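> A predicted structure for the sequence below; I have some questions about it.
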Amino acid sequence: MKLLERINAFVQLGDFLSQFSRAEISQKEGVAYNDLFFDGFQHQIKLASEHNGWFTKENILYAIEGWASSLTEKHLSEWLTPYESAFAKAYTSKTIAVIMAGNIPLVGFHDFLSVLITAHQVIVKQSSNDKHLLPFLAKYLEYIHPDLKGKITFTEDKLPPHDAVIATGSDNTARYFEYYFGKKPNIIRKNRNSVAVLTGNETPEQLEALAEDIFRYYGLGCRNVSKLYVPKDYNFDGFFNAIYAWKDIINQAKYANNYDYNKAVYLMSLFDLLENGFLMLKEDASFGSPIATLFYERYESLEILYKTLEDHKDNIQCIVGETLDIETIAFGQTQNPQLHDYADGVDTIAFLLKK
């Protein structure tokens, strides 16, 4: 398959996914193979939500909406244009093993897309937490472009022979990955978290948008904000007022169980907490806060904070904020990455296009 054919395959997949949104699930005219796949994908969404209590229908559809908006000819072409010279050079098609995390729905799709768009074969080892959606979408792609048949393999067992590895996991699993795959070309991703820098000048609308960065997917993603940096004299009242719209999150049983457990641990340990009945704020220098908890740290000056963030850049996936002298993401946008927003800042396409 030529590059334009591969792009077209994913554009058609985007058209298919565009039928599934939080606002409405409805068939559209002209979408290929709807008669074979539309009802089946609804069933896979149902299975995914039943299998994993964190994968609510709303969050699954939110993830699907994101990919539907990304898989357009415009976005795919803009993403790949900087690599035109590399695509033009001869390179050998390889077999890439992709070991996926399972913390949020379709979290490994970008790696899957990257391998296939660069004309390699992919072996996918999924997390048991997220095993229903991607195999179904892979089958759809094979119908769209039969040349993809034989280029996509899913396995739950030991990985078959492969040439390179892309693996995502925790700091602990990364050590395992490095031990087993260190001699092959690899991308091995570890724990990262996202932070927000507040100055005290944020509007209520900006803080409301920040709540999306905190609570979407229950805070389980590496792009979720798990820590706030605030001025020394910051008053949290405005923040708590702005996030109140998410109060019903406490009605989700798994979230509520984590809230109750972590609150009990903190209180028994005599930690000072700020809390509003569905989120706890704890002053802590760490980056990865537990579910239903948000860490915060006060800063003396932005200049000192910038140095702190630079010193810890390997722990940080995204920085949320506005009107700062560092690269940031706008409030409310952490879970809407662009195709060129590579996890851990490692350019997956460049890695895959190496000879």
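All right, it came through fine.
> C-alpha only now, for contacts and for neighbours.
Fine.
> Just the buried residues of stretch 180-188, please?
The neighbour-count check on stretch 180-188 (16 or more other CA atoms under 10 Å) flags 181, 186-188 as buried.
> Kindly report the same for stretch 340-349.
In stretch 340-349, the ones that count as buried by 16+ other CA under 10 Å are 340, 343-344, 348-349.
> ditto for stretch 312-331
315-322, 328, 330-331.
> contacting residues around the strand or helix carrying Asp213?
According to DSSP states H and E, Asp213 maps onto helix 204-215. Helix 204-215 is contacted by residues 219, 223-226, 238-239, 242-243, 246, 331-335 when judged by CA atoms under 8 Å, 6 or more residues apart in numbering.
> 10 Å instead?
Identification of contacts with helix 204-215 by CA atoms under 10 Å, 6 or more residues apart in numbering yields 194-196, 198, 203, 218-221, 223-227, 238-246, 249, 279, 291-294, 320-322, 330-336.
> One more to weigh against that first structure:
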Amino acid sequence: MSHRNLTIEAFVKLGEFLRTFCEFIKSDSTSDAINNEWFLSFKDEIEMAQHYNGWFTVDNCMYAFEEWGNLLTKENIDNWLINYDINTNKEKIVALIMAGNIPLVGFHDLICVLITGNKALVKLSSNDQKLIPLLVRYLEDVAPYFKGRVIFTKEKLENYDAVIATGSNNTSRYFEYYFGKKPNIIRKNRNSVAVLTGEETNEDLTALGEDIFRYFGLGCRSVSKIFIPKDYNVDTFFKAIFSQNGIINHNKYANNYDYNKAVYLMSEFKILDNGFLILKEEESYGSPIASLFYEYYNDLEDLKYKLKQEEDKIQCIVSSGFIEREIEFGQTQKPTLKDYADAIDTVDFLLRTS
């Protein structure tokens, strides 16, 4: 069997396992599955996750596993790869420097490297040291072909052919200095926005709450800013997202909420507040945790032009009938395999790099 087929088969098995595992956890089953070594390993890791990263709650880890389980089907993978000729790839070692802001955030890069027939040299974020190695161990178990194809290291990266590095605007300068001579994808800060017109249904706005609060707003696909018309009724928005109010019971989130509110009040900024989310009028995009920036607009065409000019700062635009490649309300944390970070085709990059 070709490496392509072996790899696809292994990822399909991983998808099947994740779907079964998530159903098992949801049902609180006491079936024979509880004696399955892998079920126990995944359950233990998820329960331990928030001890090494307080943002990695059981709910958020389960959400990430469930989304990957839904993505990793034979049909989805075949549809993703249909326009690529994987057989043209020349095997290489690809260094991956992963972020750790949300669970499994670097896993798509790893899949791209492996499915194109390359090896991965991985430097994990200190915030996500456990979950991706767990998935790799499972892949090695169901497909021994993978053994030795993923190497995790904490040392200085050496002996690699290409680099994919994800970080902040500050770390990107460091990455460009050290890795600029190799073929690379270097990612900087991006945020996601929503464009509201006042015509949204209550269901739309409730779904937007998922885009704002999932993963505590820490993802680049998390909505951190909304654009609203001058006469927008913010109370409509606050009422629609009220179902998310339980987030304030999370200690780290609550601490950020209290701190940012105190800073804004001491600085005499005008804010809107519903007890678990602070709205602040602001032109920039990256709002702090427990805050959401907003900006008024007068004309949708002008706004469209503005966002086009600043597209290097934006990951997703959530809206309804605003632009062609918009994301539906509630869908930002449900990317497909074809949704590449920063709209850079990772598979194409890997196939073109010799």
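Good, I have the coordinates. Predicted model, so just to flag it, every value in this text is computed and none were measured.
> picking up where we left off before, how big is the offset of the helix holding Asp213 of structure 1 relative to structure 2?
Comparing helix 204-215 of structure 1 with its match in structure 2 after superposition yields a mean distance of 0.2 Å (mean CA distance after the TM-score superposition for structure 1).
> Onto which residues of structure 2 does that helix map?
Helix 204-215 of structure 1 corresponds to residues 202-213 in structure 2, going by TM-score structural alignment.
> Could you do stretch 312-323 of structure 1 as well?
With TM-score structural alignment as the criterion, stretch 312-323 of structure 1 aligns to 310-321.
> and if you look at stretch 235-242 of structure 1?
Mapped onto structure 2 using TM-score structural alignment, stretch 235-242 of structure 1 spans residues 233-240.
> what distance separates that stretch from the centre of its chain?
27 Å (CA atoms, centre = their mean, to the nearest Å).
> can you check stretch 121-131 of structure 1 too?
Distance of stretch 121-131 of structure 1 from its chain centroid, counting by CA atoms, centre = their mean, is 15 Å.
> how about the helices in structure 1?
3-17, 34-51, 57-70, 73-80, 84-88, 109-117, 133-144, 171-181, 204-215, 237-242, 253-268, 302-311, 348-352 (DSSP state H).
> and Ser26 of structure 1, which of those helices is closest to it?
Smallest distance to Ser26 of structure 1 across the helices of structure 1 (CA to CA): 9.1 Å, for helix 34-51.
> Not counting that closest one itself, show me its contacts.
By CA under 10 Å, 6+ apart, helix 34-51 of structure 1 touches 16-17, 19-20, 25-28, 31-32, 54-61, 105, 128-137, 139-140, 143.
> got the angle for that helix vs helix 57-70?
140 degrees (axes from the mean of the first three to the mean of the last three CA atoms, to 10 degrees).
> how many other residues sit next to Met268 of structure 1?
For Met268 of structure 1, the count of nearby residues is 9 (other CA atoms under 10 Å).
> which position in structure 2 aligns with it?
Checking TM-score structural alignment: Met268 of structure 1 goes with Met266.
> Could you report the separation of Tyr140 of structure 1 from Ser114 of structure 1?
Look at Tyr140 of structure 1 and Ser114 of structure 1: by CA to CA, to the nearest Å, they are 17 Å apart.
> Same drill for those two, tell me which one is more crowded.
Counted by other CA under 10 Å, Tyr140 of structure 1 and Ser114 do not tie: Tyr140 has more neighbours, with 22 against 18.
> just to revisit the earlier point, mind putting the helices of structure 1 in CSV, distance to Phe287 of structure 1 included?
Below are these laid out as CSV (distance: least, CA to CA, whole Å):
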stretch, distance to Phe287 of structure 1
helix 3-17, 34
helix 34-51, 29
helix 57-70, 24
helix 73-80, 30
helix 84-88, 37
helix 109-117, 25
helix 133-144, 30
helix 171-181, 13
helix 204-215, 13
helix 237-242, 19
helix 253-268, 16
helix 302-311, 11
helix 348-352, 25
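> who touches the residue minimising distance to the centre of structure 1 in this structure?
Central residue of structure 1 (CA atoms, centre = their mean): Val107, 5.0 Å from the mean position. By CA under 10 Å, 6+ apart, the contact list for Val107 of structure 1 reads 63, 100-101, 130, 134, 168, 221.
> which one of the residues you listed is nearest Ser301 of structure 1?
Nearest to Ser301 of structure 1 among the contacts of Val107 of structure 1: Gly221, at 28.7 Å, using CA to CA.
> For the closest one, the count of nearby residues, please.
Gly221 of structure 1: 23 neighbours (other CA under 10 Å).
> Surely it and Arg192 touch.
Yes: with contact defined as CA atoms under 10 Å, Gly221 of structure 1 counts as touching Arg192 (9.1 Å).
> And the residue lying closest to Leu71 of structure 1 once chain neighbours are set aside, how far from Arg175 of structure 1?
Spatially, and ignoring its direct neighbours in sequence, Leu71 of structure 1 is nearest to Gly14 (4.7 Å; CA to CA, 6 or more residues apart in numbering). Gly14 of structure 1 is 35 Å from Arg175 of structure 1, where distance means CA to CA.
> Looking at the two, which one has more neighbours?
Between Gly14 of structure 1 and Arg175, counted using other CA under 10 Å, Gly14 has the larger neighbour count: 22 against 15.
> residues in contact with that one?
8, 31, 64-73.
> With distance to Lys158 of structure 1 as added columns, please give those in CSV.
Putting the contacts of Gly14 of structure 1 into CSV (distance: CA to CA, whole Å) gives the following:
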residue, distance to Lys158 of structure 1
Asn8, 33
Val31, 37
Ile64, 29
Glu65, 33
Gly66, 32
Trp67, 29
Ala68, 32
Ser69, 35
Ser70, 32
Leu71, 31
Thr72, 35
Glu73, 36
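> From the residues you listed, keep the buried residues only.
8, 31, 64-73.
> what about Phe237 of structure 2, distance to Lys230 of structure 2?
14 Å.
> out of the two, which sits in the busier spot?
In this view Phe237 of structure 2 and Lys230 are compared by other CA under 10 Å, and Phe237 has more residues nearby, 19 against 11.
> Surely that one and Gly198 touch.
Yes: at 9.4 Å, Phe237 of structure 2 and Gly198 qualify as touching, with contact defined as CA under 10 Å.
> if I line the two up, what does Ile93 of structure 2 land on in structure 1?
Match for Ile93 of structure 2 (TM-score structural alignment): Thr95.
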